[in-house]
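*Asks:* pasting the sequence and the predicted coordinates here, then a few questions.
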Amino acid sequence: MHKEELIALHQFMYSIKESFENENSNVVFSEYEALKIKPTQVHKSKMEHKHAIFVLGQEIAQAMKDVEPSASKRIADRMHELALKTEKEIEEDPDNKYL
């Protein structure tokens, strides 16, 4: 996926996050917020946006558990795996080739 496409996906998922927050004040996206990366920060690397998407996806899936508990658990687990993988790739990239 190109960086522009990842940023568009990040923006779409961010809108879903905001919708969850507006509907339920108890929903917290603390891991995503700790990343301090928003879809509007186009200067961030492609890999950073990819990582943010997976973290956000995991937390959205966790927020969905009231709607569909079994499916959201599997989605959250997979997003967590992908988030860890991209985090490792970011840390191992000495040349910052994902910019």
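*Replies:* Cool, got the structure. Numbering: from 1, shown residues only.
*Asks:* from here on, just use CA atoms for contacts and neighbour counts.
*Replies:* Fine.
*Asks:* please report the distance of I75 from N22.
*Replies:* 22 Å (C-alpha to C-alpha, to the nearest Å).
*Asks:* quick one, which of those two is more surrounded?
*Replies:* For I75 versus N22, the count of surrounding residues by other C-alpha atoms under 10 Å is larger for I75: 18 against 11.
*Asks:* list the helices and strands the helix or strand that one falls within packs on?
*Replies:* I75 belongs to helix 69-91 when assigned by DSSP states H and E. If contacts are counted by 3 or more C-alpha pairs under 8 Å, 6 or more residues apart in numbering; DSSP states H and E, helix 69-91 sits against helix 46-63.
*Asks:* then this one, side by side with the first:
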Amino acid sequence: MKKQELIHLHGLLAQVRDHYQQQMETNIEHETYDELGVRPTSIHKSKTEHKRAVFALANGITSELEIVDEQPVSAAAD
């Protein structure tokens, strides 16, 4: 994957995170992602740094989705 494509993916994942946080009215903890200090707009950062950021962001999103998925669902129909 080219650096430009990786930056684009990074931006898309950031939008997914922001949209999810708005819809669920919650904050996703991204300590690992935040510590890296790489944002989609950090075009001066290396491809490797963006790759680490993409993986950290994706792991944070999927971890949050697993927590939500584990919550019990009522058996009542809507």
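*Replies:* In hand now; what should we look at? Here the structure is a predicted model, which is why all the values come from computation and not from measurement.
*Asks:* other residues contacting the helix holding I75 of structure 1?
*Replies:* With C-alpha atoms under 8 Å, 6 or more residues apart in numbering as the test, helix 69-91 of structure 1 has contacts from 47-48, 50-52, 54-55, 57-62, 64-65, 96.
*Asks:* now with 10 Å?
*Replies:* With contact meaning C-alpha atoms under 10 Å, 6 or more residues apart in numbering, helix 69-91 of structure 1 is reached by 45, 47-66, 92, 96-98.
*Asks:* again with stretch 47-59 of structure 2
*Replies:* 1-7, 9-14, 16-17, 28-40, 42-43, 60-61, 63-65.
*Asks:* what's the mean deviation for that stretch versus structure 1?
*Replies:* With mean C-alpha distance after the TM-score superposition for structure 1, stretch 47-59 of structure 2 departs from structure 1 by a mean of 0.5 Å once superposed.
*Asks:* re earlier: check which residues of the helix holding I75 of structure 1 are buried.
*Replies:* Buried residues in helix 69-91 of structure 1, counted by 16 or more other C-alpha atoms under 10 Å: 72-73, 75-80, 82-83, 86-87, 89-90.
*Asks:* now do the helix or strand hosting A14 of structure 2: which elements does it pack against?
*Replies:* Secondary structure from DSSP H and E places A14 of structure 2 in helix 3-24. Where contact means 3 or more C-alpha pairs under 10 Å, 6 or more residues apart in numbering; DSSP states H and E, helix 3-24 of structure 2 is packed against helix 47-70.
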